[in-house]
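Enquirer: Just to be clear, the model below is a prediction. Sequence and coordinates:
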Amino acid sequence: MNLTQLKLFNELARELSFVKVAKLNHISQPAVSVHIKKLEHALGQQLLSRTSQSTELTPEGLLILEDVKEILRLCENIKVRADFSQGMLEGHVRVAAIHSVGMYELGDFLPAFMKIYPKVIVHLEYRHSDEIYEEILKERIDVGIVAYPHSRPGIDSIPYTEDELVLIAGNKHWISHKKTVSLQQINDEAFIAFGERIPTRIAIDKLLDDRKITVDIRMTHNNIYTLKKAVEAELGIAIVPAATVNEEVERGILKRINIKGAETSRPISILRQNNRKSSAPVNLFVEKLLTFNQHRKPSVTALKN
């Protein structure tokens, strides 16, 4: 029994696919099978049930899975602590964020963090909110960042920040000269919306429905960049997070208008699996991200403190 066998078993328990695990480790599928057979022989138990169509953990496999995860975590921490004792922190942090947060809330933080901790490799990807919850539970990512967090068994939600929803319009729209509007003023207006499953879209729909406001949806898209381009092209107005349009407002290509008489705050949270002990790089990443946000206009010095 060795660490390679335990690592492959842990990944098989997560992916339930010899093909995927082979690709992840850049080895052949038969090589993965050989490692698992040797592990099963060493333990005297069948850990995986394999058919031509599926792979499942046996009861014996399920029984040892948490111990395997703990062994791998401890081995990782031994290496991390050894490096840290020499003044060097090294490791990986897997992060998934919704697009409107990843681009606009993390854009200043990541370069500063990576400058101070060059040996900590941050893997950032953009995912839909519901996918991020699933990736956390499957341990495919270490940290998730979402808007309008909801309670989910097995996941801790750490409040990170709040953004504001604002109305945006192209320069030729009649509403563009206003600084504030009520929702009643946009009744029946041509509207550009997020996709229906997006939590921000759900919150905007509720905001409008509560006031019996109807808008004429001309286009929907999950990508905030595409929404902004549609508004810039005068296809309609939109309600978006304020932080996502700073650049366009400064350049004068979009108008940002505050919404009065409505609750428009958008909560953003950091997600982590609540029964998993994270590595030192992951813990440091979350700690510094929270500190960075408290400053809002932080510098590299803020990350060192």
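Expert: Nice, thanks for sending it over. Residues are numbered from 1 along each chain as shown.
Enquirer: For the rest of this, base every contact and every neighbour count on C-alpha atoms.
Expert: OK.
Enquirer: buried set for the longest strand seen in the chain?
Expert: As assigned by DSSP state E, the longest strand anywhere in the chain is strand 155-169. Residues of strand 155-169 classed as buried by neighbour count (16 or more other Cα atoms under 10 Å): Ile155, Asp156, Ser157, Tyr160, Thr161, Asp163, Glu164, Leu165, Val166, Leu167, Ile168, Ala169.
Enquirer: my guess is the fifth one meets Thr291, correct?
Expert: No. Counting by Cα atoms under 8 Å, Thr291 is not a contact partner of Thr161; they are 11.2 Å apart.
Enquirer: So Ile116 is in contact with Lys288, correct?
Expert: No. Ile116 lies out of contact with Lys288 (Cα under 8 Å); the separation is 11.0 Å.
Enquirer: Comparing those two, which shows the higher neighbour count?
Expert: Of the pair Ile116 and Lys288, Lys288 is the one with more neighbours under other Cα atoms under 10 Å, namely 17 against 14.
Enquirer: So which elements touch the strand or helix carrying that one?
Expert: Assigned by DSSP states H and E, Lys288 falls within helix 280-295. Counting contacts by 3 or more Cα pairs under 8 Å, 6 or more residues apart in numbering; DSSP states H and E, helix 280-295 is packed against strand 91-97, helix 109-116, strand 155-169, helix 300-304.
Enquirer: Out of these, which is closest to Lys255?
Expert: For Lys255, the closest of the helices and strands packed on helix 280-295 is strand 155-169, at 5.3 Å, according to Cα to Cα.
Enquirer: now the closest one against helix 280-295, angle please.
Expert: 40 degrees (axes from the mean of the first three to the mean of the last three Cα atoms, to 10 degrees).
Enquirer: Against that first model, consider the following:
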Amino acid sequence: MNLRQLEAFRAVILGQTVTRAAEMLHISQPAATRLIASLEADIGFELFDRVKGRLQPTPEALTLYQEVQRSLIGVERIARTAQDIRSLKRGSLHIACAPAMGLIFMPRVIASFMAEHEGVHVSLVVHSSAQVIELMVGQRCDLGIIVLPNTYPSPRSEQLIATRMLCALPASHSLCEKPVIVPEDLRGEAFISYPHSIGSRQQIDTIFAAHGVERELRLETQLSQPMCEFVEHGLGVALVDALSAVNYRGDGIVFKPFEPAIEMDFAMLLPVHGPVSKLHTAFLEHTQAFIERHVPKAYRFTA
């Protein structure tokens, strides 16, 4: 037996004539007749009696029809699933993301993506860039988002955005009037810093050392969001990544360009082995478009 035979059998049961069955299947009447004849030959018994020009199903045919109907419904469900996958309405994404993008910005991206792709299941976990790379290499997630540069070998990736770090100032600070902040402006300022375990800390310390500027280092945190909260509460100034600045919702803080520019890039890691799926590509393109719409040009790094 094959699928086309079973479809013809069901069509004849429903249409009661071969002519109607052929119309339902968009085939010729002789083709429909041959499908029924070949099915009867395969199963070894007759399925229909001719009564006054109509095909009357035999008791055996009605028993068989119940099973055929269940089977074809399953096939149609598979076809709908395939269509959903093709149109990106079905599938799952397990995303691992560095905190700078994963705490606020990526949830906004995912919400926007899911609004356009109903039926897609998304899982988001937040880890350090090194852990994200380990998850991708171990094939324990579908996509990863990391901060560059990093000291770990990473799988294939696509750059999402090159940003520049910004100077976060309390809204009442006198430096808010300056268009650009330079290291000398922050001499003697209470400075909220990343801990030494964060790569950006070394870059920032090197720049201030090169300019001979001493800061008052009393407060550290590894995340930009609490760093911004500390700045708004008047505990000091800070250099933060641009995406955290975009997402900060407080109104007691001002973000200013900082020179010399400190680049902070974000990249999306793609599956290490095998081809990239249509769903992966769609999410990458959606993320890039979302960034283009929501991250100001002034926050981006240009060489």
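Expert: Right, received. Where do you want to start? This one's a predicted model, so the numbers in the text were calculated from it and none came from an experiment.
Enquirer: who does the next helix or strand after the longest strand of structure 1 touch, helix- and strand-wise?
Expert: Past strand 155-169 of structure 1, heading to the C-terminal end, the next element that is a helix or strand (DSSP H and E) is strand 180-181. Here strand 180-181 of structure 1 touches strand 255-259, going by 3+ Cα pairs under 8 Å, 6+ apart.
Enquirer: Name the next helix or strand downstream of the strand it packs on, please.
Expert: strand 265-273.
Enquirer: got the contact list for that following strand?
Expert: Under the criterion Cα atoms under 8 Å, 6 or more residues apart in numbering, residues 133, 136-137, 139, 142-149, 154-165, 200, 241 lie in contact with strand 265-273 of structure 1.
Enquirer: same thing but at 6 Å, please
Expert: Strand 265-273 of structure 1 is contacted from outside by 143-148, 154-164, using Cα atoms under 6 Å, 6 or more residues apart in numbering.
Enquirer: Kindly report the same for stretch 94-101 of structure 2.
Expert: So stretch 94-101 of structure 2 is contacted by 122-129, 132, 141-146 (Cα under 6 Å, 6+ apart).
Enquirer: Could you pick out the longest helix of structure 2?
Expert: The longest helix of structure 2 (DSSP state H) is helix 59-86.
Enquirer: tell me which residues of that helix are tucked away?
Expert: With burial defined by 16+ other Cα under 10 Å, the residues of helix 59-86 of structure 2 counted as buried are Ala61, Tyr65, Val68, Asp84, Ile85.
Enquirer: tell me the angle that helix makes with helix 278-294.
Expert: Using the same axes, to 10 degrees: helix 59-86 of structure 2 against helix 278-294 is 40 degrees.
Enquirer: elements contacting helix 59-86 of structure 2?
Expert: For helix 59-86 of structure 2, there is no helix or strand it packs on, judged by 3 or more Cα pairs under 6 Å, 6 or more residues apart in numbering; DSSP states H and E.
Enquirer: and with 8 Å instead?
Expert: Packing contacts for helix 59-86 of structure 2, counted by 3+ Cα pairs under 8 Å, 6+ apart, involve helix 3-15.
Enquirer: which bit of structure 1 covers the helix it packs on?
Expert: Using TM-score structural alignment, helix 3-15 of structure 2 lines up with nothing in structure 1.
Enquirer: What is the subsequent helix or strand relative to that helix?
Expert: Following helix 3-15 of structure 2 toward the C-terminus (DSSP H and E): helix 18-25.
Enquirer: And the helices in the stretch 101-250 of structure 2, which stretches?
Expert: Taking DSSP state H, counting those that start in this stretch, the helices of the stretch 101-250 of structure 2 run over residues 105-116, 129-137, 199-210, 224-232, 242-247.
Enquirer: Flag every buried residue along stretch 88-107 of structure 2.
Expert: 88-91, 93, 95-106.
Enquirer: Quote the end-to-end distance of that stretch.
Expert: 19 Å (Cα to Cα, to the nearest Å).
Enquirer: Return the residues in contact with Arg156 of structure 2.
Expert: By Cα under 8 Å, 6+ apart, the neighbours of Arg156 of structure 2 are Leu269, Leu270, Pro271, Val272.
Enquirer: quick one: which of those is nearest Gly74 of structure 2?
Expert: For the contacts of Arg156 of structure 2, the nearest to Gly74 of structure 2 is Pro271 (31.4 Å; Cα to Cα).
Enquirer: What is the end-to-end distance of stretch 289-303 of structure 1?
Expert: 9 Å.
Enquirer: Check stretch 15-31 of structure 1 too.
Expert: 16 Å.
Enquirer: By how much does the longest strand of structure 1 deviate from structure 2 on average?
Expert: When structure 2 is superposed, strand 155-169 of structure 1 averages 1.3 Å from its matched positions, counting by mean Cα distance after the TM-score superposition for structure 1.
Enquirer: what sits against Val109 of structure 2?
Expert: By Cα under 8 Å, 6+ apart, the contact set of Val109 of structure 2 is His286, Thr287, Phe290.
Enquirer: Can you point out the buried residues in stretch 107-126 of structure 1?
Expert: Phe109, Ala112, Phe113, Tyr117, Val120, Val122, Leu124, Tyr126.
Enquirer: tell me which of these is nearest to Glu232 of structure 1?
Expert: Closest to Glu232 of structure 1, out of all of the buried residues of stretch 107-126 of structure 1 and judged by Cα to Cα, is Tyr126, at 23.7 Å.
Enquirer: Cross-check the contact I'm expecting between Gln29 of structure 2 and Leu35.
Expert: No. At 10.0 Å, Gln29 of structure 2 does not count as touching Leu35 under the criterion of Cα under 8 Å.
Enquirer: re earlier: which of the contacts of Val109 of structure 2 remain contacts when I look at structure 1?
Expert: Among the contacts of Val109 of structure 2, the ones still in contact in structure 1 (both residues aligned by TM-score structural alignment, their matches' Cα atoms under 8 Å) are Thr287, Phe290.
Enquirer: ok, so of the contacts of Val109 of structure 2, who is nearest His196 of structure 2?
Expert: Of these, the one sitting nearest to His196 of structure 2 (Cα to Cα) turns out to be Thr287, at 30.3 Å.
Enquirer: The closest residue in space to the closest one that isn't next to it in sequence and Asp84 of structure 2: what is the separation?
Expert: Closest residue to Thr287 of structure 2 apart from its sequence neighbours, by Cα to Cα, 6 or more residues apart in numbering: Val109 at 6.2 Å. Separation of Val109 of structure 2 from Asp84 of structure 2 (Cα to Cα): 21 Å.
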